[in-house]
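Colleague: Attaching a predicted model along with its sequence, questions to come.
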Amino acid sequence: MSTIYKILDAAAWETFQAAGSFAGAPVDLADGYIHFSAGHQVAGTLEKHFAGRVDLWLVAIHPGLLGDALKWEVSRGGDLFPHLYAALPLSAVITAAPLVLGADGRHIASWPLPGEDRNGASA
C-alpha cells in the first residue's frame, strides 16, 4: 500500500508531535474525518488549499497502520482520496519534511516524496 500524506502547518505539526496523536485540522473536524492525499494528489491539494503558505510540512503516513478507519472515497475530480475516521497516531508517521515556495509561488517537495521510493511505493 502506497504512502499517504497530510499537509500541516508548523504549529499543528509541533502539537501533533508533542501530543502523540492528531485529531485533525479545523476542516477535518468540520468534515468528520482527516483528509489525506495520495502521492499523485499532493501537488493539486497544495495548489487548491494551501497556495502561498510558507509554514507547511508534508507528513508521510503508513496507511497500513491505520486499520479499517481509513477509507478511500470519491472527492475532487472523481478521484479516490484517503480519509481517516479516527485520530492519527504519531506511530503511523514515516517521516516529515518542510515545504518551501519556489520562485513561481508553488510549493517544492523533494521527489520522491518523503516515505516513497521513486516509483511511488512505500519505502
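Modeller: Now that the structure is in, tell me what you want to look at.
Colleague: CA only for contacts and neighbour counts going forward, please
Modeller: OK.
Colleague: State the distance from the residue nearest to residue 86 when sequence neighbours are not counted to residue 76.
Modeller: Take residue 86 and drop its neighbours on the chain: the residue closest to it by CA to CA, 6 or more residues apart in numbering is residue 69, 6.1 Å away. In this view, residue 69 and residue 76 are 20 Å apart by CA to CA, to the nearest Å.
Colleague: Residue 64 falls within a helix, correct?
Modeller: Yes - counting by DSSP: H, G, I helix; E, B strand; the rest coil, residue 64 is found in a helix.
Colleague: can you pull the buried residues of stretch 77-87?
Modeller: Buried positions in stretch 77-87, judged by neighbour count with 16 or more other CA atoms under 10 Å: 81-86.
Colleague: another structure for you, compare them:
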Amino acid sequence: MTMIHTLVRAPDWAAAEQAGAYAGSADDRRDGYLHFSDGAQVRASAAKHRAGLPDLLLVSADDAALGAALVWEPAAGGSRPGLFPHLYGPLPMAAVRRVVALPLDAKGLHVFPEDIA
C-alpha cells in the first residue's frame, strides 16, 4: 500500500463527505482526472498550486484501493520530473485513510504532518 495525497478546500471536502465521493476541484474537472501526489511530491504541489490558501486539507488515500482508475503519469506538459498519481474517476470515501487540516504558518506556508517528507 502506498499513500497518495490530494489537496482539497474544506468546503469542497464537506460536500464530498455528504455525496460519498470527491469528484475533484475545477482544475481536476478541467484536466479530466483528480491530481494526487506521493509523500515526496505533495509539499511542492501545495507550494506551487495552493500557496497561501486557508482551509486546505490534506486528503490521503490508499492507492491499492483505487484500482485501475489510478494511473501514474508525467505532470501535464512535463513541467515537473517524475510520475504523478492521477485518478480517472471520483475518489471514494472507502479509499480515504486520513484527512488533516493544513494550517498556514507565519510565512503563509502550509504546515504538514511530520510524517510527510
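Modeller: Arrived safely. Treat the numbers as computed from the prediction; the structure is a model and nothing was measured.
Colleague: looking at it, the residue nearest to residue 86 of structure 1 is touching residue 84, isn't it?
Modeller: Yes - contact criterion CA atoms under 8 Å: residue 69 of structure 1 and residue 84 qualify, at 5.5 Å.
Colleague: Now name the helix or strand holding residue 15 of structure 2.
Modeller: helix 10-19 (DSSP states H and E).
Colleague: what's the helix or strand following that helix packed up against?
Modeller: Next helix or strand after helix 10-19 of structure 2 toward the C-terminus (DSSP H and E): strand 21-22. In terms of contacts (3 or more CA pairs under 8 Å, 6 or more residues apart in numbering; DSSP states H and E), strand 21-22 of structure 2 is packed against strand 91-92.
Colleague: Recalculate using a threshold of 10 Å.
Modeller: helix 10-19, strand 91-92 (3 or more CA pairs under 10 Å, 6 or more residues apart in numbering; DSSP states H and E).
Colleague: before we move on, back to that, need the overlap of contacts for residue 69 and residue 84 of structure 1.
Modeller: residue 33 (CA atoms under 10 Å, 6 or more residues apart in numbering).
Colleague: and the residue of structure 2 most remote from its centre, how far is that from residue 72 of structure 2?
Modeller: Largest separation from the mean C-alpha position in structure 2: residue 106, at 23.2 Å (CA atoms, centre = their mean). Separation of residue 106 of structure 2 from residue 72 of structure 2 (CA to CA): 34 Å.
Colleague: Now do the same contact list for the residue nearest to residue 117 of structure 2 when sequence neighbours are not counted.
Modeller: Excluding the flanking residues, the one nearest residue 117 of structure 2 by CA to CA, 6+ apart is residue 40, at 5.5 Å. By CA under 10 Å, 6+ apart, the contact list for residue 40 of structure 2 reads 4, 116-117.
Colleague: Take those residues and write them to CSV, including secondary structure and neighbour count.
Modeller: Formatted as CSV, those follow (DSSP: H, G, I helix; E, B strand; the rest coil; neighbours: other CA atoms under 10 Å):
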residue, secondary structure, neighbour count
4, strand, 25
116, coil, 12
117, coil, 11
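Colleague: Show me which of the residues you listed is closest to residue 44 of structure 2.
Modeller: Set against residue 44 of structure 2, the nearest of the contacts of residue 40 of structure 2 by CA to CA is residue 117 (10.6 Å).
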